[in-house]
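A.B. asks: Give me the fold of what follows.
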Amino acid sequence: MQPTEQPTKTESLKVAVVGTGYVGMGTAVMLASLGHQVVGIDIDQNKIEMLRRGELPIYEPGLEDLLRASQERLRWTGDYASAIPDADVIFICVGTPPLPSGQPNLRYVAEAAQSVARNLNGKLQVVVNKSTVPVGTGDWVSRILEDHALDYSAGRYVVVSNPEFLREGTALHDSLYPDRIVLGSSSPEGIERLRQLYQPLLEQTFTPPEGMPRPANYTLPELVTTSLSSAEMIKYAANAFLALKISFANEIAGLCECVDADIEQVTHGIGCDQRIGHRFLSAGAGWGGSCFGKDTAALINTGSEYGYTMPILRAAVEVNQRQRHLVISKLQRHLHRLQGKRVAVLGMAFKPNTDDLRDAPAHDCIARLMDLGAKVTVHDPVAMPHARREWAHLTYDEAPTAEAALRGADAVILMTEWDEYRALDWDQAVRTMRRRLIIDTRNVLQQLPQHSTVEQVGRTTLHNVPGNEVLAEALA
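C.D. replies: Model (predicted):
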């Protein structure tokens, strides 16, 4: 079924979004752009002031423009009492960072749910768990509402699980053109309220934002309605499966290096099988970010609570950790001792088009280089200001440009596949290096600079010298 060409009138709902991180911010701005009246709530007053000025506390392509275009339907506050009573739908989008045990920390969910409960007003109000939470959290939030609402009545305050499936760097695109929308609840009224809220997405009746057109051949998203626990499990299972695909590609990449095969050719070949697909088969330094590590750990922990082992997921985590050590091993293969060596690291964010540093492989790389006595210079197009706060425990020099980072370096490690690094004039940049050694952990380079040695993942080490026909054949 194709998106409808003629817009249908959608009733505007009043929405409150608790939490203005990556998920909450994107949810609030997206819903306002669809015509709903949205109030964003956060206890961080600095964030609230930034948002009132039309500034984003995070980097996400396209989001700042949409924020400004939707300002008349957006309001920001730190006061629950001014936002919750009038809301038809209330999203909880707070963080659930992992505890040392691997369990998600639900403290912020509990605090948000209690604050919401104390300000409910007696009409039908739908409380939506958007945060990634363990199976059973929806029922737990229902009990919190029952215990803390001033005039609780069953059926008036209902909980719906509505997990997000956004990729940082393309979050706005994923929000507007989703594959599916999952709603989990035992309340038909709650499901219907959310269906009404998402009608412009389900029917694709909205006008696409400038610069983010509806994809060609895009079909309408599927509305998946389930129980609360099934919706919560869908989120974890989806992320775990994607993590498995990445770890599988990395494990095959290691074997490719042993047998002189090329991982790029191998993954292209297997990805042509429609049962497998090409996405999430890129070998590299391993997955990072806020989801895969946390969600796989949470699933493993949930299994252990029931005496149920999950060896496949544990193996995926082990492979991912091995990839991070592999980066330094490749460097040591050429430089041997790293004490006193100067190493440039290009890319700090865990993926391009975001400034998110959570579980970024670059962090572990820089920390290990420090331990081994190397002098580290870093560059990232977006994430360096964020890293000054989040990575204050690491010691490194910042470079204003990628070219500046390479000057005098004994090696460069390419950790994040920013387009800026793809477009870099590598022939010119490596001329200022002390030794032309490139560790390309994302297999970005397709044309290698002359007189250089390049280590990639799942590919043979390449030594580029004039007249090297073997190199040209390897890159073909």
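
A.B. asks: contacts, neighbours, all on C-alpha from now
C.D. replies: OK.

A.B. asks: Residue 285 against residue 440, yeah?
C.D. replies: No. Assessed by CA atoms under 8 Å, residue 285 is found out of contact with residue 440, at 9.3 Å.

A.B. asks: Common neighbours of those two, please.
C.D. replies: Residues within reach of residue 285 and of residue 440 at once, by CA atoms under 8 Å, 6 or more residues apart in numbering, are residue 415.

A.B. asks: Neighbour count for those two, which is higher?
C.D. replies: It is residue 285, of residue 285 and residue 440, that has more neighbours when counted by other CA atoms under 10 Å, with 28 against 22.

A.B. asks: which ones are touching that one?
C.D. replies: Going by CA under 8 Å, 6+ apart, residue 285 touches 320, 323, 324, 326, 327, 361, 415, 441, 442.

A.B. asks: Among those residues, which one sits closest to residue 228?
C.D. replies: Relative to residue 228, the closest of the contacts of residue 285 is residue 320; by CA to CA it sits at 30.7 Å.

A.B. asks: Not counting sequence-adjacent ones, nearest residue to the closest one?
C.D. replies: residue 286 (5.0 Å; CA to CA, 6 or more residues apart in numbering).

A.B. asks: these two touch, right, the one you found and residue 324?
C.D. replies: Yes. At 6.5 Å, residue 286 counts as touching residue 324 under the criterion of CA under 8 Å.

A.B. asks: which of these two has more neighbours?
C.D. replies: Taking neighbours as other CA under 10 Å, residue 286 and residue 324 compare with residue 286 leading, 24 against 21.

A.B. asks: next up, for comparison:
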Amino acid sequence: MKLSIIGSGYVGTTIAACFAEVGHDVVNVDIDEDIVASVNDGDAPIHEPGLDELVEKHAGDRLRATTDYDAILDTDATFLALPTPSEDDGHIDLSIMEAGARSVGRTLADKDGYHLVVTKSTVVPTTTEEVIAPLLEDESGLELGTDFDIGMNPEFLREGSAVSDFLGPDKVVLGSQTDRAAALLRDVFDPLVERAGGPPVVETGVREAEMIKYANNAFLASKISLANDLANICKEYGIDSEEVLDAVGLDSRIGSAFLGAGVGWGGSCFPKDVAAIVAAARDAGYEATMLEAAVEVNDRQPVRMLDILREHTDPSGARVAVLGLAFKPGTDDVRNSRAIPLIDALLDAGADVVGYDPVATENMREHFPDIDYADSAADALAGADAALVVTDWDEFAALDDEFDAMTDAVVVDGRSIVSRRDGIVYESLV
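C.D. replies: This is a model prediction of the structure:
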């Protein structure tokens, strides 16, 4: 099939390359000429394991990029993969999505034959039906349900494993309003489902598909916060929280995934999605108190690291190494990284901060241009009075003699990956 993807960001580039990998002809439409040139040259515009290889493999063949919306006229379906950032009150900002929908609508006015427009971005329930569809109709002059249809296909991609997540999904969710749209969506995803060995395919309504994404992320975020709450209680009683949570995870009703206690969740999805569904619920007259509590627990976790540090040293004037700046390993994304509130708190306490991350230093430099950045974990630790481990990169688990170069070896481990050893004062967060 011929597919157009509007947006060449983290989601758009990944799904475009993966759709090409399963046999579709794909065109990425983006307003950024540098990104378009990068894709056409075979270079992925974002850091994501496995993506460079796919873009290089299919660029110039089944994958191309352009700034011209007219490219969608030669495609069967268009996926809207545009940003929906958070506003200060938790609501999502739909301005970029709305602009994209208007551009698609104006282009579809010249389309011969039926077309399907699918929301791929994460949007609150009713957005596709009540915001995107009217814009498409108004701009195109076409009739919804006759000349074109809308659909919703939520993404469940984790940064650092997005390619493998798309090509080997736990489930595929296809939201549609008409039989015709449902059939076309099946045709789009059949090659992927076959390649992936037949994961469950959930065919549902458009707003149900929108809600499934939010419910999915809200549940996972809440599970992490509950694990952290329980681990915090364990620490107060001197109990090994890992043993407790490992045992809890053996219950088939609970499972072990997302029970790893630590400094909390960040990134582009969990914080934004939980805030958005809480705000949407409030608009509908419902207070999502459990989700609000999950956010509160998560916000406390980085500050707990500083509290633990204070038990061993005064951060004022201390040289503190922050190991890990990305919100998770395998990505250079620092959006809502737990390192950000931690560094803020350290600076407020008068600490001299040095940060290190294998790939995310330049992105974090935009947030904190005035702190020091090291070229390696060893350089960050040299002369430091304390080290706070925020991201569980494998290289941090391998640290050993590097701690000997610290002035006062106090290590607060927010991910429980550093091995206890003689010569350091070691505290896990939980």
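
A.B. asks: Fetch the TM-score of the aligned pair.
C.D. replies: Once the chains are laid over each other, their TM-score by TM-score structural alignment, normalised by the length of the second structure reads 0.97; 426 aligned residues with a CA RMSD of 1.3 Å.

A.B. asks: circling back to that earlier point, can you check which residues contact both of residue 286 and residue 324 of the first structure?
C.D. replies: residue 361.

A.B. asks: Please report the distance of the aligned partner of residue 152 of the second structure in the first structure from residue 34 of the first structure.
C.D. replies: By TM-score structural alignment, residue 152 of the second structure lines up with residue 161 in the first structure. If you measure residue 161 of the first structure against residue 34 of the first structure using CA to CA, to the nearest Å, the figure is 21 Å.

A.B. asks: okay, those two: which has more neighbours?
C.D. replies: residue 161 (30 against 22).

A.B. asks: for the more buried one, what are its contacts?
C.D. replies: 128, 129, 130, 138, 182, 183, 184, 185, 228, 231, 232.

A.B. asks: before we move on, what about residue 378 of the second structure?
C.D. replies: So residue 378 of the second structure contacts 402, 403 (CA under 8 Å, 6+ apart).

A.B. asks: Distance check, it against residue 403 of the second structure.
C.D. replies: For residue 378 of the second structure, the distance to residue 403 of the second structure - CA to CA - is 8 Å.

A.B. asks: which residue lines up with residue 182 of the second structure in the first structure?
C.D. replies: Under TM-score structural alignment, residue 182 of the second structure pairs with residue 191 in the first structure.

A.B. asks: try residue 321 of the second structure
C.D. replies: Aligned partner of residue 321 of the second structure by TM-score structural alignment: residue 344.

A.B. asks: What of residue 210 of the second structure?
C.D. replies: Aligned partner of residue 210 of the second structure by TM-score structural alignment: residue 232.

A.B. asks: on that earlier part again, contacting residues around the residue nearest to residue 320 of the first structure?
C.D. replies: 246, 247, 250, 320, 321, 323, 324, 361.

A.B. asks: wait, doesn't the second one sit right on residue 320?
C.D. replies: Pointing back at residue 247 of the first structure there. Yes. At 5.9 Å, residue 247 of the first structure counts as touching residue 320 under the criterion of CA under 8 Å.

A.B. asks: So between those two, which is more surrounded?
C.D. replies: residue 247 (30 against 26).

A.B. asks: Within the helices and strands, which one has residue 318 of the first structure?
C.D. replies: For residue 318 of the first structure, the host element (DSSP states H and E) is helix 311-335.

A.B. asks: and that helix, what other elements does it pack with?
C.D. replies: helix 228-259, helix 292-305, helix 361-371, strand 437-440 (3 or more CA pairs under 8 Å, 6 or more residues apart in numbering; DSSP states H and E).

A.B. asks: Mean deviation, it versus the second structure?
C.D. replies: By mean CA distance after the TM-score superposition for the first structure, the fitted helix 311-335 of the first structure averages 0.9 Å away from its aligned residues in the second structure.

A.B. asks: Mind listing residues that contact that helix?
C.D. replies: So helix 311-335 of the first structure is in contact with 240, 243-244, 247-248, 250-251, 284-287, 293, 296, 300, 338, 361, 364-365, 368-369, 411, 439, 441, 455, going by CA under 8 Å, 6+ apart.

A.B. asks: Now, of those residues, which are buried?
C.D. replies: For those, a burial check counting by 16 or more other CA atoms under 10 Å picks out 240, 243-244, 247-248, 250-251, 284-287, 293, 296, 300, 338, 361, 364-365, 369, 411, 439, 441, 455.

A.B. asks: about what we covered before: please report how far the match of residue 210 of the second structure lies from residue 238 of the first structure.
C.D. replies: Distance from residue 232 of the first structure to residue 238 of the first structure, by CA to CA: 10 Å.

A.B. asks: what residue of the second structure matches up with the residue nearest to residue 320 of the first structure?
C.D. replies: Mapped onto the second structure by TM-score structural alignment, residue 286 of the first structure lines up with residue 264.

A.B. asks: Could you pull up the residues touching whichever residue in the first structure pairs up with residue 342 of the second structure?
C.D. replies: Residue 342 of the second structure maps onto residue 365 in the first structure when the alignment is built from TM-score structural alignment. Residue 365 of the first structure is in contact with 324, 325, 327, 328, counting by CA under 8 Å, 6+ apart.

A.B. asks: now those as TSV including distance to residue 154 of the first structure?
C.D. replies: What follows is those, written out as TSV (distance: CA to CA, whole Å):
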residue	distance to residue 154 of the first structure
324	50
325	53
327	55
328	57
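
A.B. asks: from those, which single one is nearest residue 349 of the first structure?
C.D. replies: Comparing those against residue 349 of the first structure with CA to CA places residue 324 closest, at 14.6 Å.

A.B. asks: measure the alignment partner in the second structure of that closest one to residue 390 of the second structure for me?
C.D. replies: Aligned against the second structure by TM-score structural alignment, residue 324 of the first structure finds its counterpart in residue 302. Counting by CA to CA, the gap from residue 302 of the second structure to residue 390 of the second structure is 9 Å.
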